[in-house]
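Enquirer: attaching a predicted model along with its sequence, questions to come.
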Amino acid sequence: MTRAEPAGSGLALAPGSRVGIIAGGGSLPVEVAEGLVRQGHSPFIILAEGEVDREADFAAYEQATLALEDIGFLLPLLKREGISHLVLAGEIKRRPRLAKIRPTLSLLTIIPSVAMALARGDDGLLKVLTRGLERRGITVVGAHEIVPDLAAGEGMLTKAGPKQSDWRDIEAGKVIGELDVGQAAIAVGGRVIALEGIEGTKGLLERTRELRGHGRLAGKTRGVLVKCAKPGQELRADLPSIGPQTVEAAHAAGLAGIAVEAGRSLILEGPATLARANALGLFIVGFPATEPTDGQ
């Protein structure tokens, strides 16, 4: 009924290491910061301007604010603050506008790569950013490496479990893992009825709720939200995640439960998320990863 035991107690940081967190929206950057403090490391917080909705939770930490278009100033900031490791955590709702990016010497060398990455989408940009930083001596790590128990374990995570029809929906929804169109799908009656778009999981669930309300899913009961990483995804950033709000929205959409890719998905605010699912009678299950979990 619970998540699998995490492998280890967190990332083993050498003496003198300093971890920075690029913080976006949601609870993930807060949970990563708290995890670091539990391990005896006080993080340096880089607030993504206009994206953070829990700034008060970072009041106790050293911090700076950086606009997305000022990404070229990130490396000098990291070097100035002595940052050795960097975590990208939280939701970034928009991509930087290339025409408004302020160039620096360090950024000019990768501008062509950034332009191509913006055209490929968010994950392409994350790969360029992480590889560019690592070439310059900054180790980029995933939130799940800092706080291992954020990663979903395999098996039943709640009191309720899937019925046979739900397993058919889960298998149908897992097709999202073979595509490069998003991280979530909703399957009802053994077939996918909606894929995640630019609106994110919240919008996907709202769209499903409206379909039920308009009678487009008349006669079809239950259904499952399935979340998994995209093919070749940069696993150190933007892993699929669920939280208490996801559970509430899935329930409002009339779904029976949520299936997530074990080891490659995050459960935010874990105790609250599982407790809310139990209270509403929804299941949360972790299915085996379709790719090795140690890939970068």
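Expert: Arrived safely.
Enquirer: from now on I want contacts and neighbour counts done on CA atoms only, so please keep to that.
Expert: Will do.
Enquirer: list the contacts for Ala185?
Expert: 173-174, 176, 192-196, 225-227 (Cα atoms under 8 Å, 6 or more residues apart in numbering).
Enquirer: which ones among those lie within strands?
Expert: 192-195, 225-227 (DSSP state E).
Enquirer: of these, closest to Lys127?
Expert: Closest to Lys127 out of those is Lys227 (20.7 Å), distances taken as Cα to Cα.
Enquirer: wouldn't the closest one be in contact with Gln183 here?
Expert: Yes. With contact defined as Cα atoms under 8 Å, Lys227 and Gln183 form a contacting pair (5.5 Å).
Enquirer: which neighbours do these two share?
Expert: Common neighbours of Lys227 and Gln183 (Cα under 8 Å, 6+ apart) are 176, 240.
Enquirer: which one's more surrounded, those two?
Expert: Lys227 (32 against 25; other Cα atoms under 10 Å).
Enquirer: ok, the nearest residue to that one once chain neighbours are set aside - contacts?
Expert: Nearest residue to Lys227, sequence neighbours excluded (Cα to Cα, 6 or more residues apart in numbering): Ala184, at 4.4 Å. Applying Cα under 8 Å, 6+ apart to Ala184 gives the contacts 176, 195-196, 201, 225-228.
Enquirer: so Ala184 versus Ile242, what's the distance?
Expert: According to Cα to Cα, to the nearest Å, Ala184 and Ile242 sit 11 Å apart.
Enquirer: just say helix, strand or coil for Ala187.
Expert: Following DSSP: H, G, I helix; E, B strand; the rest coil, we place Ala187 in the strand state.
Enquirer: surely it meets Val175?
Expert: No. Contact criterion Cα under 8 Å: Ala187 and Val175 do not qualify, at 10.1 Å.
Enquirer: neighbour-wise, which of those two wins?
Expert: Per other Cα under 10 Å, whichever of Ala187 and Val175 has more neighbours is Ala187, with 24 against 14.
Enquirer: next one for the comparison:
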Amino acid sequence: MASTSPNSQSDGRLAIIAGYGQLPFDVALAAKDIGENPFVFKLVGEADQNWDGFETTAFQVGDFSYLKQQITQRCIKRIVMAGGVKKRPQISQVRPSLNTILALPSIIRKIISGGDDALLRGFIELIEAQGCKVVGAHEIVPDLLADIGTIGTHSADKTAKSDMKVAIEAALKLGELDIGQAAVAVSGRVVALEGLEGTDAMLSRVEGLRKAGRLPNGKKGVLVKFCKPKQDMRADLPTIGPETIEHAKRAGLAGIVLEAGKSFILHRDKTIKTADKEGLFILGAERDVA
């Protein structure tokens, strides 16, 4: 996949802080395609890709002393944060560098007590205190962003569009509280909101509700994943992949709505083919449709 980046190696070496999932690897491949030589910080207990062919090191989240050492040694000037993190950092894991000591008290409060977006903002501040610029994964892999309109063979019908508006409104209100990015609406009613468990687990709850007869017979519903209203675009953009399609199918949904230009579709071809096969639509939408 060839992409264009607003940065170049003249801006210093690019590094990737890699969590779990496919996105960090896709970012690394795209970076190579545009002539970068990305260095990968594999988050301990999170990074789950095969990084053969890339220069890597294990990185314990919160170890900013080691991060600063590596940044200086490898002339790193830009960092991309990509992939999921299942466990929030504990205060005992934070090892500050000299650059972070003064900023640490206020940022630690964000990391320990805030929601996910507050956590990521605090983490970004600490990284940039090392003298690096944090760039968004969407700047490296823009081809993975959802387009506006129908993506695939199937389209949303009138009922699905009605559910979509309800779910978008719910997802945005949820995001204002810095809790989650996703909501499910069935028959004009919000039936599930994403919490700490993540999207797939939320969809499993919807599947359970359907099996228990708690949802209207013959009514499918829609999953919406949108950015939080004040979300920093440099981290944790809404993401789906083939597994999301399978979970949505088991939950009995008609399709998935993503925020256009601000959401990733991983394994894009496979994800679209899976949706086409399972009879689900994928739609890229803007906020004003709500």
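Expert: Yep, it's here. Computed from a predicted model, the values in this text were never measured in an experiment.
Enquirer: the contacts of Ala185 of structure 1 into CSV, with extra columns for distance to Gly8 of structure 1?
Expert: Converted to CSV, these look like this (distance: Cα to Cα, whole Å):
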residue, distance to Gly8 of structure 1
Gly173, 31
Lys174, 29
Ile176, 30
Val192, 37
Ile193, 39
Ala194, 37
Leu195, 35
Glu196, 33
Leu225, 30
Val226, 27
Lys227, 25
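Enquirer: which pair in those spans the largest distance?
Expert: Ile193 and Lys227 (14.2 Å).
Enquirer: which position in structure 2 pairs with Val32 of structure 1?
Expert: Matched by TM-score structural alignment, Val32 of structure 1 corresponds to Val27 in structure 2.
Enquirer: tell me the contacts of its match?
Expert: Here Val27 of structure 2 is in contact with 82, 137, 140-141 (criterion: Cα under 8 Å, 6+ apart).
Enquirer: contact partners for Ser187 of structure 2?
Expert: Applying Cα under 8 Å, 6+ apart, the residues contacting Ser187 of structure 2 are 159, 163, 216, 219-221.
Enquirer: ok so, going back, quick check, nearest of the ones in strands among the contacts of Ala185 of structure 1 to Leu47 of structure 1?
Expert: Once Cα to Cα is applied, the member of these that ends up nearest Leu47 of structure 1 is Lys227, at 27.0 Å.
Enquirer: what sits against the closest one?
Expert: 174, 176, 183-185, 240-241, 258-261, 265.
Enquirer: residue in structure 2 matching it?
Expert: Using TM-score structural alignment, Lys227 of structure 1 lines up with Lys225 in structure 2.
Enquirer: again with Gly286 of structure 1
Expert: Match for Gly286 of structure 1 (TM-score structural alignment): Gly284.
Enquirer: repeat that for Lys202 of structure 1.
Expert: Using TM-score structural alignment, Lys202 of structure 1 lines up with Asp200 in structure 2.
Enquirer: buried residues in the strand or helix carrying its match, which are they?
Expert: Using DSSP states H and E, Asp200 of structure 2 sits in helix 199-211. Of all the residues in helix 199-211 of structure 2, those buried under the rule 16 or more other Cα atoms under 10 Å are 199-200, 202-203, 205-207, 210.
Enquirer: mean shift of that helix relative to structure 1?
Expert: For helix 199-211 of structure 2, the mean deviation from structure 1 after alignment is 0.5 Å (mean Cα distance after the TM-score superposition for structure 1).
Enquirer: same for that helix, what does it pack against?
Expert: With contacts taken as 3 or more Cα pairs under 8 Å, 6 or more residues apart in numbering; DSSP states H and E, helix 199-211 of structure 2 sits against strand 189-193, helix 242-250.
Enquirer: swap in 10 Å and give it another go.
Expert: Judged by 3 or more Cα pairs under 10 Å, 6 or more residues apart in numbering; DSSP states H and E, the packing partners of helix 199-211 of structure 2 are strand 182-186, strand 189-193, strand 222-225, strand 239-240, helix 242-250.
Enquirer: surely Ala160 of structure 1 meets Arg276?
Expert: No. Counting by Cα atoms under 10 Å, Ala160 of structure 1 does not reach Arg276; the two are 11.9 Å apart.
Enquirer: which neighbours do those two share?
Expert: Leu282 (Cα atoms under 10 Å, 6 or more residues apart in numbering).
Enquirer: hmm, back to that, and the match of Gly286 of structure 1, that's in a strand?
Expert: Yes. Counting by three-state DSSP, Gly284 of structure 2 falls inside a strand.
Enquirer: how about the nearest residue to Gly155 of structure 1, chain neighbours excluded?
Expert: Closest residue to Gly155 of structure 1 apart from its sequence neighbours, by Cα to Cα, 6+ apart: Gly286 at 4.9 Å.
Enquirer: so who does Val87 of structure 1 touch?
Expert: Here Val87 of structure 1 is in contact with 19-23, 29, 32-33, 43, 45-46, 130, 139-146, 236-237 (Cα under 10 Å, 6+ apart).
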